[in-house]
Every structure is written in structure tokens, then in C-alpha cells.
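# Any chance you could fold what I've pasted below:
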Amino acid sequence: MHETAKKQLPNKQERHKLFGSVEPGPKHKPMEKSKMKDLQNTKKDFLFELDVVGISNVKHPVVINSSLTPETQTSVGTFYFASSISQGSKGTNMSRFTEQLQSYYEDGFVLDLKTLKSFVYHLRERLEQNDAEMTVSFPWFFERKAPYSEKAGLNYADAWIKVHYDQEQGYDIKVGLTGKITTLCPCSKEISEYSAHNQRGNIEMEVTLSEDFNEEQHDWKFLLLEAAESNASARIHPVLKRPDEKMVTEQAYENPRFVEDMVRLVSCDLYEIDEIVQFSVKCLNEESIHLHDAIASITYDKRTE
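Predicted structure coming up:
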């Protein structure tokens, strides 16, 4: 059998030259940080203040505590960090955001409100600005058992936390969650001889927590999830056997919901939670017999009553 001759390749350095690499040129600028020119910290009149400057889409491992199983879980957080910049400052120091993230990670970065308040407080100090803010979004997993067979599986909801700290005004904290539910159309049930069409609903909730909110007593993720799921036509399950499916579909038929119904019912639950002072609720139904989605929303501030 004829053997093909092995290709003779130039060495790696020659290959790099072939594709454009060149020898390093002369270097005259200093390597010592103390001798480098610091453009970002230049102080002049730069014409305008900046509302926000920072970094976004930073992905990092985080630890989440939960009142549902699994009670401790590792997830991936997507971070946004920012501060305002005075008219007399040219810019921010981008590396300080990720330096602080790394330092908190080395101590075990738990996404609880106490830790995030500390993070933003020290971030403002590190940036030498009047304020700082962060948003972190993450998938939160929780165990769900089927209603009859009790077969277990993991569902998840997309959650987020927003923390802003101002040296004069203090903290502003918002948390949010998008839960998925089943809704059955009341109109379809009313006009049809039999059956009714269902759809998957997405309940997006964002709330402002009171200053005395105690995270050790209340899991805000569970509070928001329960507000969405307990008012739905039916909950969504990762595992359903035939007896479970019968129970879920019958429950949905017994509890028809429009998007308008959903945002009003969820708002009632959020209103009754004393530690929530402001909330917004949006329901988006992925319609099963239309090409469009159905939407409804409510925003309410209890502090204006």
C-alpha cells in the first residue's frame, strides 16, 4: 500500500511570521504603575456629569440560599456594575469593579441582601464616587413534586437583585423574579361546547423591599414565586405521570384566568406583604391559538397611599 509523505511544516515561530507576527519593537514607556500616566483620574472640567459608567454582562459563579430544596446551590450570576461620575472626573477605574468581585468570590460570594449591600457600599468607596449600583441576575432552581405521584424534579425561575447606594440617600433595593405558569382561557371555556385552550404564562414581578426586610425570616424568591403560581390556573411541573396530568388539567379547567385576572390577583398578594412597599407585575401569555402574545401589567406604590 502506498504511503503518503508526511507534510513538512515550518516551526511554530516561523508559522507565526508567515501569518503576520513581527518581532517586538523598542519599548520606552515605563512598566511601573507609579510612573504611568493616569488618564482616567485626570481632574478637569469635562463639561457634563455622567449618570452611569461601569461594566455589564459580567458572568461569575455565585452561591444562592433558598427556603426550598436545594437549600444551597451554586449558580451563575450575570452582573452589572456602575456609578455616576462628576463633571470634574474624566472616567472610572474599570478594574476596580472586577477586583472587588474577585475579593468577594474568594470569601464565598453568597447572593443575600446583606452581602450585596456591603458590596455596593465598599464599591462606592473604592471608586471614590458619591454612589454605586449593581444588578445581578441568575437562575434559581427549586424542587417541585407532582401532585399525585409526588415524582420530583427541578424547576427554575429567572431572578434578579438591584442594589443602589447613595452617600446621602442611602440604599434602594429592588428584587425581581419571572415565574412560568399555566393559564386556561375563560372565554374559550365559556363559549365552547367542550374543552378550552391553555397557554404558558410568564409572570414578571419586581418589588421594592422595606428597609426592615428580614431575609432570615422570609425568602423573597419564594414569596414572589408563590404569588405567581398560587393565582394561576395551574402550576408547571418537571415530571408528570398520567394521574398527575389528569389532576393538573382539571385544576386548570376549574381556575380559568385572563392576563388581566393574573396581574390583579398577583398584585393582591404582593400588596398584602407588609415588607413590599412598591411593586410592578406583568403577565405575558404565549397564546396557543393565536400568533400574538397577550399582555397586561400593573405598577403600584404603597408609599403614596
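
# drop to CA atoms for contacts and neighbour counts, all remaining ones
Will do.

# what about the strands in the stretch 51-200 of the chain?
For the stretch 51-200 of the chain, the strands defined by DSSP state E, counting those that start in this stretch occupy 72-85, 131-145, 152-166, 170-184, 198-209.

# could you redo those as JSON lines and give each row mean neighbour count and distance to E245?
Listed next are the strands of the stretch 51-200 of the chain as JSON lines, based on neighbours: other Cα atoms under 10 Å; distance: least, Cα to Cα, whole Å:
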{"stretch": "strand 72-85", "mean neighbour count": "19", "distance to E245": "29"}
{"stretch": "strand 131-145", "mean neighbour count": "21", "distance to E245": "12"}
{"stretch": "strand 152-166", "mean neighbour count": "19", "distance to E245": "14"}
{"stretch": "strand 170-184", "mean neighbour count": "22", "distance to E245": "13"}
{"stretch": "strand 198-209", "mean neighbour count": "22", "distance to E245": "14"}
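
# With distance to S66 added, can I get those strands in TSV?
As requested, the strands of the stretch 51-200 of the chain are exported to TSV (distance: least, Cα to Cα, whole Å):
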stretch	distance to S66
strand 72-85	6
strand 131-145	8
strand 152-166	12
strand 170-184	14
strand 198-209	18
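
# To compare against the first, here's the next sequence to fold:
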Amino acid sequence: MRDCAVEILEDVQGRADPRAIAIQQVGIRAVRHPMQFQDRDGAVQPTIAQCNMYVSLPAHLKGTHMSRFIEVLNAHESPFSVESFGAAVEQMRQRLEADSARLEMRLPFFVQKAAPVSGVKSMLDYEVELIGEITPAGYLLTIGVMVPVTSLCPCSKSISEYGAHNQRAHVWVHVRAHETIWIKDIIDLIEAEASCQLYGVLKRPDEKYVTEYAYDHPKFVEDMVRDVALRLREDPRVRWFSVSSENFESIHNHSAYAMIEMEK
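Predicted structure coming up:
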């Protein structure tokens, strides 16, 4: 009978490295992975996230174990959320036997919305970014949300005898908080400060409503970021934030842009 002993292969990554230079971040990027995501209402929605995963590497080691990053994703069974994200980062840090770990995820997030007059329901997609980092100093979570909205130009409204040009804008908010702040909380805050929010489906009465609503709430890109910044500055949960808006002009072949960053 043949000897079926398993051959022991060398762990090359575990070799000592004579250069003695520590690496702050080493890992994998642009990994797409299916997962479950949970937010404020408790409902779980399936999504696909693009992930960047890094750990620190001490000066004496040649390399990290890249396959373990994928193993961490495959082993994670519970839904991701802003509350559970830190546990996922810690699992990665432990699995890679590192002092520090950083997990970045970007994923689509869907909200069912009712049109303002007809009430017809449809889904609207937003973009969410979660960045969790564990170092010897502790855990830091940054939550980012991109909300598409309508912006109507105050200058165009003021100088025109009729009508005013408007544009779709992408408003990004990133926050670091003292306590839990949900994705839907950030979406609600941004949409409340837009000339008008967007909907997946609009009937004729809805289209009339959103057109007139935007006309009654004109905002420059500067107004947009300042009004959102005021709301974030007044929110006791938030300790740091950045807000930016890119307005895709309808009468120019360029965008208008503004950004505010503030530590509270």
C-alpha cells in the first residue's frame, strides 16, 4: 500500500525579511463579494460590495497571507451594518495576526420611496461607503453616503422671465460619530436640504409637483453644502464630517463643486 503522507510545503510568507521595514498597509483591493446589509429599519437587503482589505505587516516578516482575506469574507455569515462593522474588521485583524487592520466597502443601497402625489412606490439606489480601521489606538469608523438630488439655480431663476435651469447633483457626506448613525439617517438629512429629492417613478402629477417644488427651493452648490453642514454640525451624534456636492450642469459642459470638512 502506497504511503499517502501529506507533503509539508514551506510557508514562504513567514520567512524573516532582512530589510527590516514595516509595512503599514498590505492586502487585496477591488474584491466584489455578495453579502447581506442591514440598516435602521432592521430589514436585510442583499447587495454586492466592492472591498479593499489591508493589515499591517511587521518589519521582520516577508509577507502576509493573502488568501486569508477572502476566507474572512466567506466565513462572515451575519448581515453587515454600521453597528457590526467593527466586529468584521476585528475578525480580519485576528485572522491575519496583525496589529492593525482596515476594511473598506462600497456598495449600492436601495430605498423604497413613494412618489409625492400619486404615492406610486419604486426603488431608488444610493451609494454607501464604510471604512473601518483598528489600530493600537482603537477603532475608527467612517460612514459615507452619496445621495443624488435636484438642484435649481437661484441666479437663473432671478434673471429669467420664465423658467430656471436645474441639474442633478451628487451629494457625498462622510461622518464619524460618537454613537450609531444609520445610512437612512444621512439620506433623510441630505434630501431635506436639496432643491428636490429624486424618485424612481413619477406620474404626471408627481412631475408637476417636483418641478414646482424645486423652483420654490433654488440652491447654488455652495448653498447645498452649507445647509447640509449646518444640520450635521447640530447633530450631537456627529464628531467629524465632510460634505461635498457635484452639480452636473445642464447649460455648461462642466460640473460645479463645493466641499466642507469640519471637526466638532
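
# Do you know the score for how well these two fit?
The TM-score (TM-score structural alignment, normalised by the length of structure 2) is 0.94; 260 aligned residues with a Cα RMSD of 1.6 Å.

# any idea how far the residue nearest the centre of structure 1 is from Q169 of structure 1?
In structure 1, the residue lying closest to the centroid (Cα atoms, centre = their mean) is S137, at 1.9 Å. According to Cα to Cα, to the nearest Å, S137 of structure 1 stands 24 Å off from Q169 of structure 1.

# The lengthiest helix in structure 1 vs structure 2, average distance?
In terms of residue count, the longest helix belonging to structure 1 (DSSP state H) is helix 113-127. Mean deviation of helix 113-127 of structure 1 from its aligned counterpart in structure 2 after superposition (mean Cα distance after the TM-score superposition for structure 1): 2.0 Å.

# and the angle from that helix to strand 72-85?
Put simply, helix 113-127 of structure 1 runs at 30 degrees to strand 72-85, going by axes from the mean of the first three to the mean of the last three Cα atoms, to 10 degrees.

# Run the angle between helix 113-127 of structure 1 and strand 131-145 for me.
Using the same axes, to 10 degrees: helix 113-127 of structure 1 against strand 131-145 is 150 degrees.

# Which strands and helices lie in contact with helix 113-127 of structure 1?
Secondary-structure packing of helix 113-127 of structure 1 (3 or more Cα pairs under 8 Å, 6 or more residues apart in numbering; DSSP states H and E): helix 94-106, strand 131-145, strand 152-166.

# Next, the contact list for R32 of structure 2, please.
I48, A49, Q50, C51 (Cα atoms under 8 Å, 6 or more residues apart in numbering).

# Map N231 of structure 1 across to structure 2 for me.
With TM-score structural alignment as the criterion, N231 of structure 1 lines up with E193 in structure 2.

# Three-state assignment for T180 of structure 2, please.
coil (DSSP: H, G, I helix; E, B strand; the rest coil).

# Once you drop chain neighbours, what's closest to it?
The shortest distance from T180 of structure 2 to any non-neighbouring residue, by Cα to Cα, 6 or more residues apart in numbering, is to E83 (6.8 Å).

# cool, N255 of structure 1 as well?
Closest to N255 of structure 1 by Cα to Cα, 6+ apart is S233, at 4.7 Å.

# Around the one you found, how many other residues sit close by?
Residues contacting S233 of structure 1 under the criterion other Cα atoms under 10 Å number 27.

# which SS class is the residue mapped onto L202 of structure 2 from structure 1?
Alignment note: L202 of structure 2 maps to L240 in structure 1; criterion TM-score structural alignment. Applying three-state DSSP to L240 of structure 1 yields a three-state assignment of coil.

# neighbours of L240 of structure 1, just the number please.
21.

# any idea how far stretch 285-305 of structure 1 is from the chain center?
19 Å (Cα atoms, centre = their mean, to the nearest Å).

# got the buried residues for that stretch?
Of the residues in stretch 285-305 of structure 1, N285, E286, E287, I295, A296, S297, Y300 count as buried by neighbour count, 16 or more other Cα atoms under 10 Å.

# so stretch 211-227 of structure 2 aligns onto which residues of structure 1?
Going by TM-score structural alignment: stretch 211-227 of structure 2 matches residues 249-265.

# and that stretch, how far out from the chain's middle?
26 Å.

# Could you do stretch 169-176 of structure 1 as well?
15 Å.

# Where does that stretch end up in structure 2?
With TM-score structural alignment as the criterion, stretch 169-176 of structure 1 aligns to 137-144.

# Relative to Q13 of structure 2, which of the contacts of R32 of structure 2 is nearest.
Top of the list for closeness to Q13 of structure 2, among the contacts of R32 of structure 2 and by Cα to Cα, is C51 at 22.7 Å.

# neighbours around the aligned partner of E190 of structure 1 in structure 2, how many?
In structure 2, the residue matched to E190 of structure 1 (TM-score structural alignment) is S158. Using other Cα under 10 Å, S158 of structure 2 has 12 neighbouring residues.

# For the buried residues of stretch 285-305 of structure 1, work out which two are farthest apart.
E287 and Y300 (26.6 Å).

# what residues does stretch 35-54 of structure 1 touch?
29-30, 80-94, 97.

# which residue sits closest to T135 of structure 2, ignoring its sequence neighbours?
That would be S100: by Cα to Cα, 6+ apart, it lies 4.4 Å from T135 of structure 2.
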